[in-house]
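Colleague: Give the three-dimensional model of this entry:
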Amino acid sequence: MSKSKIIYINKFYPTELHVDFSSKEKGYQVLKELSGYLPKFPIIVQSNSLPWRIGNLYLVRLVLDYKGPQYNPETHKQKAIALVEYLRFLESENLHYAQFPVQKRRRPTYRFRNYLLDLVSKNEMAISTAQSRINQVISFYKTVVEWGLLEKSLIKDGLAFEQIEKTISYINNTGFSKSLAITSTDLAISSNNAPSDPDAIMDEGRLKPLTPSQQIILLDTLKGFSRGIELFFLVALYTGARLQTIGTLRIRHLKNVLRWEDGYAIIPYGGSYDLDGKKGRLGQLWVPKSLLDDLLTYANSQAAIDRRKSSFYGESDDNYLFLTRNGTPYYTSRKETNERRDADADYRVDGEHAIEDESLKKGEAIGVLIRQEILPKIRITHPHFPSFSIHDLRATYGMNLLEACYRLIDRENFIRKEKKQPLIGYSNAVDVVQIRLNHKSRSVTERYLKYRDRSKWKAKLISEFESRLIGEMSIEVEDETSASTCLIINREVASA
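Modeller: Purely as a prediction, here's the structure:
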């Protein structure tokens, strides 16, 4: 038996849609014409080979709705994947998306949640994937009820799910604690549902920080690669930056630093800045001065100049710092995609996706480099070296920073104890890591603290952290220059 599936239309021009639910006397029309096409638009097809009307109407109207966001093919693809997985589940269990029995356990949404949790428990699905799938289904029901395509009672009476009011605390970009009221549901899947893994940190995936000895091995291995590749990884390891941010770093960002703090160049990203961050979220990149000097030296090297000559931006400070031998970026910035936008695409299309796919780079080359070159080279002499991703280096930075701040606090508290002054709490260290890694929720940062307290990591740190890694990573500089950062987050306590 065939399964429901997704087909993609390269140039989609919807001018009119009509959905007729005659049994419920409901219908909806979309009469807004496009100024151009929507690229790679997903259409959901049921197992009987007919389009799934309400699912497709949902996907189309999200774009055409006046209040809707810009069309992003990747985002829409993820919505469609979640819905088609839900549809496959409904078909396999002979359920209907609009029929909700009195017993909660028999309702399709709750049964789908249990199905996802079962996949997670079997390690057949990542917890983050399960969370994304159920969240998309929740959004689907909320939206179609708001449009009047399904009865309001599904939400009002808590049939599809029950809504829950929550308050979360977080540290904003200025270091102050804030509270945010949010609405959740009893369908939401918590990270606590994930299978326990004592050797991982749940932070946008299951991250496994490299131990200090593993970091030394990696640093030694990177010296055998080009200076550009070595510096790319050093930025990840010494700043905790995401792949997208490192890949869109421009020479201009390094030359025009407007703010310095404790020996760090503070470079903003996300929002309206042309240095990209995750989902456009505002943040700050803390670059040690010694690393900044090395990056500027590389930018002026002949190797970097030669790569810029064959690139989109040419010999210009507006060009990317890191380019491949062919002059292509490792990660295409939003700025470039907007500048290369296809004029025939509809105005609703996110500029990042209004260009040919072949031109877009999403950091794939770095993953290939790790798997095919760096790891094989390491394993010649260290056959049991673990697999890792560039994102694992972000978690590694967080652990290194947390440990450095703990050492500073211990040193300061030793002095304060002698002077019979109030001691500084370790919560200040968590504050620093949250700000540097730009975690919106403090609970995510606290996972680093819990990871540190696990015996395996602590044992390795006791024997390894005082190694030469400290000198190579300039953590001693951090000991001297970042004391104020680690110690004055809580200004009232620190000034006592």
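Colleague: make it CA atoms for all contacts and neighbour counts henceforth
Modeller: Fine.
Colleague: Pretty sure Arg133 sits against Ala80.
Modeller: No: taking C-alpha atoms under 8 Å as the definition, Arg133 is not a contact partner of Ala80, at 9.9 Å.
Colleague: quick one: secondary structure of Lys11?
Modeller: strand (DSSP: H, G, I helix; E, B strand; the rest coil).
Colleague: my guess is it meets Pro42, correct?
Modeller: No: applying C-alpha under 8 Å, one finds Lys11 not in contact with Pro42, separated by 10.6 Å.
Colleague: Give me the more crowded residue out of the two.
Modeller: Using other C-alpha atoms under 10 Å as the criterion, Lys11 and Pro42 rank with Pro42 on top: 25 against 14.
Colleague: sec struct for the more buried one, please.
Modeller: Under three-state DSSP, Pro42 falls in the strand class.
Colleague: what's the spacing between it and Leu62?
Modeller: Separation of Pro42 from Leu62 (C-alpha to C-alpha, to the nearest Å): 12 Å.
Colleague: Lys223 now?
Modeller: 49 Å.
Colleague: which residues of the stretch 151-300 of the chain fall in strands?
Modeller: With DSSP state E, counting those that start in this stretch, the ranges of strands along the stretch 151-300 of the chain come out as 163-171, 177-185, 201-202, 206-207, 260-261, 264-269, 283-288.
Colleague: Tell me which of these lies nearest to Ile415.
Modeller: Closest approach to Ile415 among those is made by strand 260-261 (24.5 Å; C-alpha to C-alpha).
Colleague: Tell me which other helices or strands the closest one touches.
Modeller: If contacts are counted by 3 or more C-alpha pairs under 8 Å, 6 or more residues apart in numbering; DSSP states H and E, strand 260-261 sits against no helix or strand.
Colleague: from the chain's centre, how far out does it sit?
Modeller: Here the centre of strand 260-261 is set off from its chain's centre by 26 Å, with C-alpha atoms, centre = their mean, to the nearest Å.
Colleague: How about stretch 119-127?
Modeller: Counting by C-alpha atoms, centre = their mean, stretch 119-127 comes out at 20 Å from the chain centroid.
Colleague: Then stretch 456-474?
Modeller: With C-alpha atoms, centre = their mean as the basis, stretch 456-474 stands 28 Å off its chain's centre.
Colleague: Now the second one, please; I'll put the structures next to each other:
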Amino acid sequence: MRVHYVEVGDLTVDATPNFYVNENGERCLEWAANGTTIHDMVLLFDAEGRPINAANEYLIYCKTVDKLQDIRSIAKGLMHFFDILDTEKLSWDKMPRPRNQRPLYRFRAYLQALHDEIDPETGKRRLASTTAKSYRGAAIGLYVYWQGYGKFERDPCHIFEANISDSRMLGHINRNIKVQMTDLKIVARDKTKNTALPNHLSPLLMETRPELQALKSIIKNGYGYVQVNGKYIKKSISSETKLAVLLALYTGMRRLEILSFSSSLIYMPRPDENAISITIGPAIRCHTKGGESGEIKIPSWLMRLLFQYIHSRSYKNRLAKFIEKTRDPLALKYPPLLLSSQGKPYSGNSLNARWSEIRNAIIIDNNLPKFAHKFHNLRSTYATYLTFSLLNLKFPENHPSHPNEPVLTRSQVEAEVQARMRHSSPQTTTLYVKFWDEHHLEREADRIYQEELDNIYGDDEAIGMWNETVFMKVGLKGEAWPK
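Modeller: The predicted structure is shown next:
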């Protein structure tokens, strides 16, 4: 067994030990109930099954001090780092005088070599530059943490500050921000042009590549394919997996947000509601990116489907098991929508495995051998078609000043999509608009999917852009036009 990480669930730390001798004269140890419980904890173990304390203390710090909701990506990066150290017989805290012999530099060289190598079968790089940089960042974070304790004789790497332009939403206030950088540069050889959409942001398309249509068909038919001994065997798709796919496709939520989305937020919508606005964030135990709260919109038909599910016998049984095992009062108040049959919250690994089975069905039964989308691409699909829907919003023909003219400018569309997707940087949002322009995707739009989004964003209350600024821009503040 190599270096590996284990999802241990809830972990209690900093409890007071109580030593005593029992009636048989045996020494015993009990722990007081004054510890801190860390939820969804991940720990690292070496090839012998022993805990790697240096890594685990840092992972606990990430959870308790940095308040990171999901540390799996950090754990995975550290797993690769300590695995390389184990292979090359290196100590993580020993810093030789030659810089290129220190652990971080050796790890950087390993990641660069892996990124440079191309798989002859797939024609793709063994390791994407984004993944390589993520692994590197995890290892650097470990050393920054321990350097605060004066752990090393020499610097693990050269860390310096640099000024970069701030392209985030409020970047115009402070033009530049200071960031920490290192000399552990990884040369990315898989960069795309600025106007191209990266693979992890690519949407599912229609017509020329009927990917979205194929996905809907597989979800409707309710089966995927699992590979057993080299053979593909049909396997039914669970209700929980279907709901996860629908939530990603029609709300744009991230994977971790879907996995922690609470059933307590679900209710039967009114007949006149096209969509329901819901605020998600740490306050309701929803693990949003960066721990920031934000608003999502759920179509009324999907909300009704969720309402039916949480009142099903299956969910009630799962919820009862979850309540029996859970002591966290916030988790009891906001239980997850997606639970396993054992009453445990759905894990990211389980969802990835189920998505792989769906992807197999799309490839096999729909003649799409190049379908390689990940679950995250469902969020990108939502963003792309939302962009298209907003760009095509027009005033009615009988509008007094702007008949059949676009309601929103491109910049307003980008601002709305950025708000709905909760992007920290407008650059990501801009890619979606450019993507439509450059690929002429209007001809490939899934009309049914687009109409469903139009139902959410097609009225002035739902769009969220009908404020004083917009009305003043079109010269219609407070004015209505004939029906």
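Colleague: what's the TM-score for these two chains?
Modeller: Taking TM-score structural alignment, normalised by the length of structure 2 as the basis, the two superposed chains have a TM-score of 0.65; 415 aligned residues with a C-alpha RMSD of 5.4 Å.
Colleague: picking that back up, for Lys223 and Leu62 of structure 1, indicate the residue with more neighbours.
Modeller: Between Lys223 of structure 1 and Leu62, Leu62 has the larger neighbour count (other C-alpha under 10 Å), namely 17 against 12.
Colleague: Leu204 of structure 2 maps to what in structure 1?
Modeller: Using TM-score structural alignment, the equivalent of Leu204 of structure 2 in structure 1 is Leu210.
Colleague: With adjacent residues omitted, what lies nearest to its match?
Modeller: Closest residue to Leu210 of structure 1 apart from its sequence neighbours, by C-alpha to C-alpha, 6 or more residues apart in numbering: Thr396 at 5.7 Å.
Colleague: ok now do the one you found, which residues does it touch?
Modeller: Lys208, Pro209, Leu210, Thr211, Leu237, Gly240 (C-alpha atoms under 8 Å, 6 or more residues apart in numbering).
Colleague: just those now: which is nearest Val120 of structure 1?
Modeller: Lys208 (18.6 Å).
Colleague: got the contact list for that closest one?
Modeller: Applying C-alpha under 8 Å, 6+ apart, we find Lys208 of structure 1 in contact with Asp199, Ala200, Ile201, Phe388, Asp392, Ala395, Thr396.
Colleague: how about 6 Å then?
Modeller: Residues counted as contacts of Lys208 of structure 1 (C-alpha atoms under 6 Å, 6 or more residues apart in numbering) are Ala200, Asp392.
Colleague: Same check on Gly270 of structure 1?
Modeller: If a contact means C-alpha under 6 Å, 6+ apart, then Gly270 of structure 1 has Asp276, Gly277, Gly280, Arg281, Leu282 as its contacts.
Colleague: Could I have the buried ones of the residues you listed as PyMOL selection syntax?
Modeller: Applying 16 or more other C-alpha atoms under 10 Å to those leaves a buried subset, and the PyMOL line that selects it is:
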select buried, resi 276+277+282
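Colleague: and which of the contacts of Gly270 of structure 1 is nearest to Gly263 of structure 1?
Modeller: Distances from Gly263 of structure 1 to these, taken by C-alpha to C-alpha, are shortest for Leu282, at 21.6 Å.
Colleague: Give me the aligned partner of that closest one over in structure 2.
Modeller: Matched to structure 2 by TM-score structural alignment, Leu282 of structure 1 sits across from Ser293.
Colleague: Apart from its chain neighbours, what residue comes closest to that match?
Modeller: That would be Gly281: by C-alpha to C-alpha, 6+ apart, it lies 4.2 Å from Ser293 of structure 2.
Colleague: counterpart of the one you found in structure 1?
Modeller: Under the alignment (TM-score structural alignment), Gly281 of structure 2 maps onto Gly270 of structure 1.
Colleague: Number of residues surrounding Val84 of structure 1?
Modeller: 22.
Colleague: what's the one helix or strand it maps to in contact with?
Modeller: According to DSSP states H and E, Val84 of structure 1 maps onto helix 73-92. Outside helix 73-92 of structure 1, the residues that touch it by C-alpha under 6 Å, 6+ apart are Ser4, Arg133.
Colleague: right, and the helix or strand after it?
Modeller: Counting by DSSP H and E, the next helix or strand C-terminal to helix 73-92 of structure 1 is helix 108-121.
Colleague: so Lys377 of structure 1 sits in a strand?
Modeller: No: going by three-state DSSP, the assignment for Lys377 of structure 1 is helix, not a strand.
Colleague: Distance check, Gly150 of structure 2 against Ile52 of structure 2.
Modeller: To Ile52 of structure 2, Gly150 of structure 2 is 19 Å away according to C-alpha to C-alpha.
Colleague: and those two? which has more neighbours close in?
Modeller: A count of neighbours by other C-alpha under 10 Å puts Ile52 above the other of Gly150 of structure 2 and Ile52, at 17 against 9.
Colleague: Looks like that one contacts Phe45 (just checking).
Modeller: Yes: with contact defined as C-alpha atoms under 6 Å, Ile52 of structure 2 counts as touching Phe45 (5.3 Å).
Colleague: If anything else comes up later, I'll come back, but that's it for now.
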